[in-house]
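Asks: Need the 3D shape of this:
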Amino acid sequence: MINILKKIFQTLVTESRNRGLYFAVLMNLSHLIGVLRGVFYKLIYFRNINCSIFALQTKSRIEVFNKHSKINIGKFVFVRRNTSIRIDFNGVLDIGEKVFINDNCNINCINKISIGKNTKIAPNVSINDHDHNYKNIEDEHLIKGEVKIGENVWIGSNVVILRDTFIGDNTVIAAGSVVKGNIPSNTLFVNKRENVCINRTS
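Replies: Next up is the predicted model:
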């Protein structure tokens, strides 16, 4: 606990020098409110969430729908505004330390999702470890899979990560990509697209 308080104090001093005292106080007040919201969700789901200090900013939420669901959140995870984290069935969601999740992201877990430490996720990213079973409505309505995101990964804006996706360490996922399958470590993943204009009057 002493080390954590020391780290917080050092961060405050550094931010005050870089931003100015007024803006550093405003920013860290926002962070403090996010930490208190994290504590609130820990209290609500005390049997389901295993965590240290993490921040969950305004309008972001965690929803747990099953007593068997588990969320493990590492130290200093920061979730910005309007992000939705949902977990159901026997789902296990692991978020490593110092992961940053930006605005308007969706993480839906019913089986297994892991996000490695120091990973950065840009706005409007969707991560799902399952699909709807539209081909056979008589069986279970969801097809379960897994998503594993390595350490120190950068995921660009508006990326969709589908079930059975494994992203290696130090990988960059380009903005707007739809990702499924194995993505090797130390690579840049880009979906190639063609611009097609079709004349609607002919």
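Asks: Please count neighbours and contacts with C-alpha atoms only from this point.
Replies: Noted.
Asks: Determine the next helix or strand in the C-terminal direction from the longest helix along the chain.
Replies: Criterion DSSP state H: the longest helix present in the chain is helix 21-44. The helix or strand immediately downstream of helix 21-44 is strand 49-51, counting by DSSP states H and E.
Asks: For whichever helix or strand comes after that following strand, give me every contacting residue.
Replies: Moving toward the C-terminus from strand 49-51, the first helix or strand encountered (DSSP H and E) is strand 54-56. Taking contacts as C-alpha atoms under 8 Å, 6 or more residues apart in numbering, the residues outside strand 54-56 that touch it are 31-38, 73-81.
Asks: Surely residue 131 touches residue 164?
Replies: No. Using C-alpha atoms under 8 Å, residue 131 makes no contact with residue 164, being 10.3 Å away.
Asks: One more, please, to line up against the first structure:
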Amino acid sequence: MPKSEKQKMLAGELYMAADPELAADAARAQDWMARYNAAPAQSAEDRHALLVAGLGHVGAGVTVRAPFHCDYGYNIRLDDGVFLNFGCIILDVVTVRIGTGTQIGPGVQILTADHPRDATARAQMLEFGRPVVIGRNVWIGGGAIILPGVTIGDDAIVGAGSVVTRDVPAGTTVVGNPARASAVTANSI
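Replies: Prediction:
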């Protein structure tokens, strides 16, 4: 039996994003984001319940400041104590996992959606996803962009405005475009 476009997407294979099943999932996510982004004055418990309803996994003590945007929501896993500041975007065509105690600054983009390098395949509106894993106790500065397939190790720091194109080892500070290891101290990021 052939795979559905959603099954292909979740497996990281080439798929058609305009597929009706995926369009329906994206519409549900849009409805959820409208409710969540309109709820900043609600209690912490109510906001947490909304997060649980819209995302794949939400641990205890998670804070996501509105506005927040994502593709589907169900591929996002936020462990205990994760903090996402205003204006974060997560394109979650495959899994995005963010570890316990990680802090993410405003305007950060975490991208799993990728496109074929071959122009003919791109013209067919095909895309694929590569998972992003962010470890425990990571600090990602405002405006950083995390590209598809990147893993950021525990206790790492990503400087504000950095574009992370490659894996970041645990305990490493990276800055720049493309992000590279730096001896920069946390006070200067």
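Asks: What's the TM-score once they're superposed?
Replies: Counting by TM-score structural alignment, normalised by the length of the second structure, the TM-score of this superposition works out to 0.64. Behind it: 137 aligned residues with a C-alpha RMSD of 2.4 Å.
Asks: one step back: show me which of residue 131 and residue 164 of the first structure is the more surrounded one.
Replies: Neighbours were counted for residue 131 of the first structure and for residue 164 using other C-alpha atoms under 10 Å; residue 164 has more, 19 against 13.
Asks: Counting by contacts, list what the strand or helix carrying that one packs against.
Replies: When elements are assigned from DSSP H and E, residue 164 of the first structure belongs to strand 160-167. Of the remaining helices and strands, those touching strand 160-167 of the first structure by 3 or more C-alpha pairs under 8 Å, 6 or more residues apart in numbering; DSSP states H and E are strand 126-128, strand 130-132, strand 146-149, strand 178-183.
Asks: quick one: the first one to chain centroid distance?
Replies: This points to strand 126-128 of the first structure. Relative to its parent chain, strand 126-128 of the first structure has a centroid offset of 9 Å by C-alpha atoms, centre = their mean, to the nearest Å.
Asks: most residues in a single helix of the second structure, which one?
Replies: Secondary structure assigned by DSSP H gives helix 20-37 as the longest helix of the second structure.
Asks: JSON lines please, covering the helices and strands packed on strand 160-167 of the first structure and showing distance to residue 97 of the first structure.
Replies: Listed next are these as JSON lines, based on distance: least, C-alpha to C-alpha, whole Å:
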{"stretch": "strand 126-128", "distance to residue 97 of the first structure": "18"}
{"stretch": "strand 130-132", "distance to residue 97 of the first structure": "25"}
{"stretch": "strand 146-149", "distance to residue 97 of the first structure": "13"}
{"stretch": "strand 178-183", "distance to residue 97 of the first structure": "22"}
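Asks: Out of the ones you listed, which is closest to residue 15 of the first structure?
Replies: strand 146-149 (30.0 Å; C-alpha to C-alpha).
Asks: Next, the mean deviation of the closest one compared to the second structure.
Replies: By mean C-alpha distance after the TM-score superposition for the first structure, the fitted strand 146-149 of the first structure averages 0.6 Å away from its aligned residues in the second structure.
Asks: The very next helix or strand once past that strand against the second structure, how far on average?
Replies: Downstream of strand 146-149 of the first structure, the next assigned helix or strand under DSSP H and E is strand 154-155. Following the fit onto the second structure, the mean deviation recorded for strand 154-155 of the first structure is 0.1 Å by mean C-alpha distance after the TM-score superposition for the first structure.
Asks: List the contacts of strand 154-155 of the first structure.
Replies: By C-alpha under 8 Å, 6+ apart, the list of residues contacting strand 154-155 of the first structure reads 119, 120, 121, 122, 125, 170, 171, 172, 173, 174, 175.
Asks: Now do the same for the third one: its match in the second structure.
Replies: Using TM-score structural alignment as the criterion, residue 121 of the first structure maps onto residue 104 of the second structure.
Asks: same question, the last one
Replies: Residue correspondence to the second structure (TM-score structural alignment): residue 175 of the first structure is matched to residue 160.
Asks: give me every residue that touches the spatially most central residue of the first structure.
Replies: Centroid-nearest residue in the first structure, with C-alpha atoms, centre = their mean: residue 101, separated by 4.8 Å. Neighbour list for residue 101 of the first structure: 78, 79, 80, 120, 121, 122, 123 [criterion: C-alpha under 8 Å, 6+ apart].
Asks: Next, the contact list for the last one, please.
Replies: The contact partners of residue 123 of the first structure, by C-alpha under 8 Å, 6+ apart, come to 101, 102, 103, 104, 105, 156, 157, 158.
Asks: Pipe these into CSV and attach secondary structure per row.
Replies: Output for these, formatted as CSV (DSSP: H, G, I helix; E, B strand; the rest coil):
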residue, secondary structure
101, strand
102, coil
103, coil
104, coil
105, coil
156, coil
157, coil
158, coil
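Asks: If you rank these by neighbours, which is first?
Replies: residue 105 (25 neighbours).
Asks: what residue of the second structure takes the place of that residue?
Replies: Matched across to the second structure, residue 105 of the first structure falls on residue 88, judged by TM-score structural alignment.
Asks: hang on, the earlier thing: you'd agree the match of residue 175 of the first structure is up against residue 145?
Replies: No. With contact defined as C-alpha under 8 Å, residue 160 of the second structure does not reach residue 145; the gap is 9.2 Å.
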